[in-house]
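**Student:** Predicted model follows, preceded by the sequence.
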Amino acid sequence: MYYRLIFLNLFLLISLSNQAQNAKELTLMTYNIYHGEDPYNLGQSNLRDIAELILEIQPDLVAFQEVDSMTVRTQGFNTGKKLDVVNELGKMTGMQSFFAKAIDYSEGGYGEGLLSNLPVSFKSYSLPTPHGGEGRSIGVAEVEIGNTKLLFAGTHLCHEFEGNRKAQVEESIRILKESGFPTVIAGDFNFTSEEVGYEVISEHYTDAALDFGDPQLTYSSKDPKKRLDYFWLDKGSDWEIVSVEVLEVAYSDHLPVVIKVRLKD
């Protein structure tokens, strides 16, 4: 009996140790970057500041909103040359990059950007606009985390119509749930917690900042009055939220949000 108890205790210790090792901590970031231009000093790029911030934080995955790719607009803050903004940030930080175009714009494209420090494959999906207005997209990174996979998605919902935001949330949920993988959705959702779109997504995903406690405002960066930027964690997976932080930097008109989470097996 004595030896059986010793064996059982050793088994439990090994099991707990393996669980701790398998619960890898991830650092995730979302940032609306105002198409790569300093909103308070127009004509000047904000990319170097953003890249240096990323290098300091060392996130595993990043979602960007308001991203330009090879537009005429980027010539104004890139010495007259068109610029693929997310590709440039990828080169500056040494991370894999992906552009998820939402619309054709200014001879190029405009949409979402993703960066990854993990083994990854990327996809892009269009989101509905039943009330008209500007097209929207969701970029999805499928990454390998130990012996499982994770979806990390970034989006920017319609700024004009509440009905569009609701439809875009519903379509995002449908797209992401098909995989069956643990999922994080990040981005600029252009709603507050009083809106129907927030209610819809809350049925399936946890608002990380609210769950962690004392969620901070994110817009605008110099005088925050609203919380528009979120991380959502799917309710079907076992998440531990380690930290949630809104960074007080004015490189864009939004503030970046950084969270640390563990996904338990």
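**Tutor:** Now that the structure is in, tell me what you want to look at.

**Student:** When you work out contacts or count neighbours from here on, use the C-alpha atoms and nothing else.
**Tutor:** Will do.

**Student:** Excluding sequence neighbours, find me the nearest residue to residue 55.
**Tutor:** Spatially, and ignoring its direct neighbours in sequence, residue 55 is nearest to residue 93 (6.1 Å; CA to CA, 6 or more residues apart in numbering).

**Student:** before we move on, what about residue 201?
**Tutor:** Distances taken as CA to CA, 6+ apart place residue 169 nearest to residue 201, at 6.4 Å, with adjacent residues excluded.

**Student:** quick one, what contacts the closest residue to residue 156 other than its chain neighbours?
**Tutor:** Counting by CA to CA, 6+ apart, residue 188 is the residue found nearest to residue 156 once chain neighbours are left out, at 4.9 Å. Residues near residue 188 by CA atoms under 8 Å, 6 or more residues apart in numbering: 31, 32, 65, 155, 156, 157, 228, 229, 230.

**Student:** quick one: buried residues of the host helix or strand of residue 172?
**Tutor:** Secondary structure assignment for residue 172, by DSSP states H and E: helix 162-177. Neighbour-count burial for helix 162-177 flags 162, 164, 165, 166, 167, 168, 169, 170, 171, 172, 173, 176 (criterion: 16 or more other CA atoms under 10 Å).

**Student:** Use this one as the comparison:
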Amino acid sequence: MRTNRWTISGGILLLLSTLLILVMGCNKDPYMPDGEATYYGQGDGRFGGNNEEQPLLGSIKIMTYNIHAGSPPAYPDSVDMPAIAKAIATANPDVVFLQEVDRGTNRNGYTGDQAKVLADSLKMNFIYYSAREYLRGFYGVAILSKYPLYTVRKYLLKLENESTEQRVLGTAYIDLPGRDSVMAAVTHLQHNSATNRLQQANDIAGILALSDAKVVFGADLNEQESATGFFNVFDQMLTRTCIGGNCPRTFNAQNPTSVIDYLAYRPATAFSVITHSVVAEHYASDHLPVIAELKFHR
């Protein structure tokens, strides 16, 4: 009987150990790009909270910025996060949409968490959305906000074939002053396939259609204004903050010749554009930061 009791006890321990391993397996590193896992970094509500009794915002300033993994094109073997932070601080946005954001990659010898570093420097909240593993770290997009972020979601966009990269749409609600909120959405579309970009635009349209919330959106779409088929889809779901040949060029930062970085919103009746411009920062990245101020219509 003693032997049987030990056998039963050993079986129970083995079962408990197996269950623990399964639970740990389900709670894998949240930077992993497959599935809905999203890195929070405990940075989503540090600043701007307890704002219910504050007055409603009359307008909101939004920025999109492809930060080129913090590597200045003139110095490709280095990372200069203070220069990126300074470019953002110059415009003083309420919300920032970031693309090409590294975490722990050891690219150019930098192993830090770029979204957190920028958020800490700017005293903003942040959410990082991993898109894929890269150099033993992760590569993706992020949202920075002066106000708390909640109900965070990450969506995998269409992966066309082996020559294309996994891309994601990241969303989060922003707790604005005065019992108000808006959804923020960030993405970075495929660089080497126009058909894949169109597929991804359709994916985003379907995702955003699931909510009737006010949305502010920032992205490196990797698509020029002349792409009629793409913008026939895009402009049905979002209103760009600038349309037409007079929009300031965003790429490349050293000699801007094209617009591939965009800010937008929905529904069209929720906002109107007060200003749209680029920040003249030609050192820190190969893209210029794009900034717009939107007036609320409630």
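**Tutor:** Happy to help now that I have it. Small disclaimer: the values here were computed from a predicted structure and weren't measured.

**Student:** Please state their TM-score.
**Tutor:** Here the TM-score for the pair of chains, by TM-score structural alignment, normalised by the length of the first structure, is 0.85; 239 aligned residues with a CA RMSD of 1.7 Å.

**Student:** Same list (the buried residues of helix 162-177 of the first structure) but as a markdown table, adding distance to residue 249 of the first structure.
**Tutor:** Output for the buried residues of helix 162-177 of the first structure, formatted as a markdown table (distance: CA to CA, whole Å):
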| residue | distance to residue 249 of the first structure |
| --- | --- |
| 162 | 29 |
| 164 | 30 |
| 165 | 27 |
| 166 | 30 |
| 167 | 32 |
| 168 | 29 |
| 169 | 28 |
| 170 | 32 |
| 171 | 32 |
| 172 | 29 |
| 173 | 31 |
| 176 | 31 |
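
**Student:** on that earlier part again, closest to residue 2 of the first structure out of the contacts of residue 188 of the first structure?
**Tutor:** residue 230 (52.4 Å; CA to CA).

**Student:** against the second structure, where does stretch 39-46 of the first structure fall?
**Tutor:** Mapped onto the second structure using TM-score structural alignment, stretch 39-46 of the first structure spans residues 73-80.

**Student:** related to what we said a few turns ago, what does the helix holding residue 172 of the first structure correspond to over in the second structure?
**Tutor:** The counterpart of helix 162-177 of the first structure in the second structure, using TM-score structural alignment, spans residues 194-209.

**Student:** For the matching stretch, which outside residues touch it?
**Tutor:** By CA under 8 Å, 6+ apart, the list of residues contacting stretch 194-209 of the second structure reads 157-160, 169, 189-191, 221, 223, 229-230, 233-234, 237.

**Student:** now with 7 Å?
**Tutor:** By CA atoms under 7 Å, 6 or more residues apart in numbering, the residues outside stretch 194-209 of the second structure that reach it are 157, 158, 160, 189, 190, 230, 233, 234, 237.

**Student:** How about stretch 288-298 of the second structure?
**Tutor:** So stretch 288-298 of the second structure is in contact with 58-65, 250-251, 253, 269-282, going by CA under 7 Å, 6+ apart.

**Student:** Which members of these are positioned in strands?
**Tutor:** Under the assignment DSSP state E, those contribute 59-65, 271-278 to strands.

**Student:** Now the buried members of those.
**Tutor:** 59-65, 271-273, 276-278.

**Student:** sorry, back to before: the residue nearest to residue 55 of the first structure reaches residue 49, doesn't it?
**Tutor:** No: under the criterion of CA atoms under 7 Å, residue 93 of the first structure is not in contact with residue 49, lying 11.3 Å apart.

**Student:** Give me the more crowded residue out of those two.
**Tutor:** Taking other CA atoms under 10 Å, residue 93 of the first structure and residue 49 do not tie; residue 93 has more neighbours (21 against 14).

**Student:** what does that one align to in the second structure?
**Tutor:** Mapped onto the second structure by TM-score structural alignment, residue 93 of the first structure lines up with residue 122.

**Student:** what are the ranges of the helices in the stretch 101-250 of the second structure?
**Tutor:** 114-122, 194-208, 228-237 (DSSP state H, counting those that start in this stretch).

**Student:** Among these, single out whichever gets nearest to residue 3 of the second structure.
**Tutor:** With CA to CA as the yardstick, what comes closest out of the helices of the stretch 101-250 of the second structure is helix 114-122 (55.1 Å).

**Student:** what about that closest one, how far off from the first structure?
**Tutor:** Here helix 114-122 of the second structure is compared with the first structure after superposition; its mean distance to the aligned residues, by mean CA distance after the TM-score superposition for the first structure, is 0.8 Å.

**Student:** neighbouring contacts of that helix?
**Tutor:** With CA under 7 Å, 6+ apart, helix 114-122 of the second structure has contacts from 85, 89, 101, 102, 103, 125, 126, 128, 142, 144.

**Student:** And for stretch 152-172 of the second structure?
**Tutor:** 36, 38, 129, 131-132, 149-151, 183-190, 196, 199-200, 203.

**Student:** and that stretch, how far apart are its ends?
**Tutor:** 4 Å (CA to CA, to the nearest Å).

**Student:** can you give me the offset of that stretch from its chain's centre?
**Tutor:** 11 Å (CA atoms, centre = their mean, to the nearest Å).

**Student:** go on, stretch 226-240 of the second structure?
**Tutor:** For stretch 226-240 of the second structure - counting by CA atoms, centre = their mean - the centre lies 20 Å from the chain centre.

**Student:** Could I get the buried residue list for that stretch?
**Tutor:** 230, 231, 233, 234, 237, 238, 239, 240.

**Student:** that older thread, identify the farthest-apart pair in the contacts of stretch 194-209 of the second structure.
**Tutor:** 160 and 237 (22.0 Å).

**Student:** quick revisit: adding distance to residue 12 of the second structure, write the helices of the stretch 101-250 of the second structure out as TSV.
**Tutor:** Formatted as TSV, those follow (distance: least, CA to CA, whole Å):
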stretch	distance to residue 12 of the second structure
helix 114-122	43
helix 194-208	45
helix 228-237	55
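
**Student:** coming back round to it: could you single out the nearest of the ones in strands among the contacts of stretch 288-298 of the second structure to residue 175 of the second structure?
**Tutor:** residue 60 (12.6 Å).

**Student:** Great, nothing more from me.
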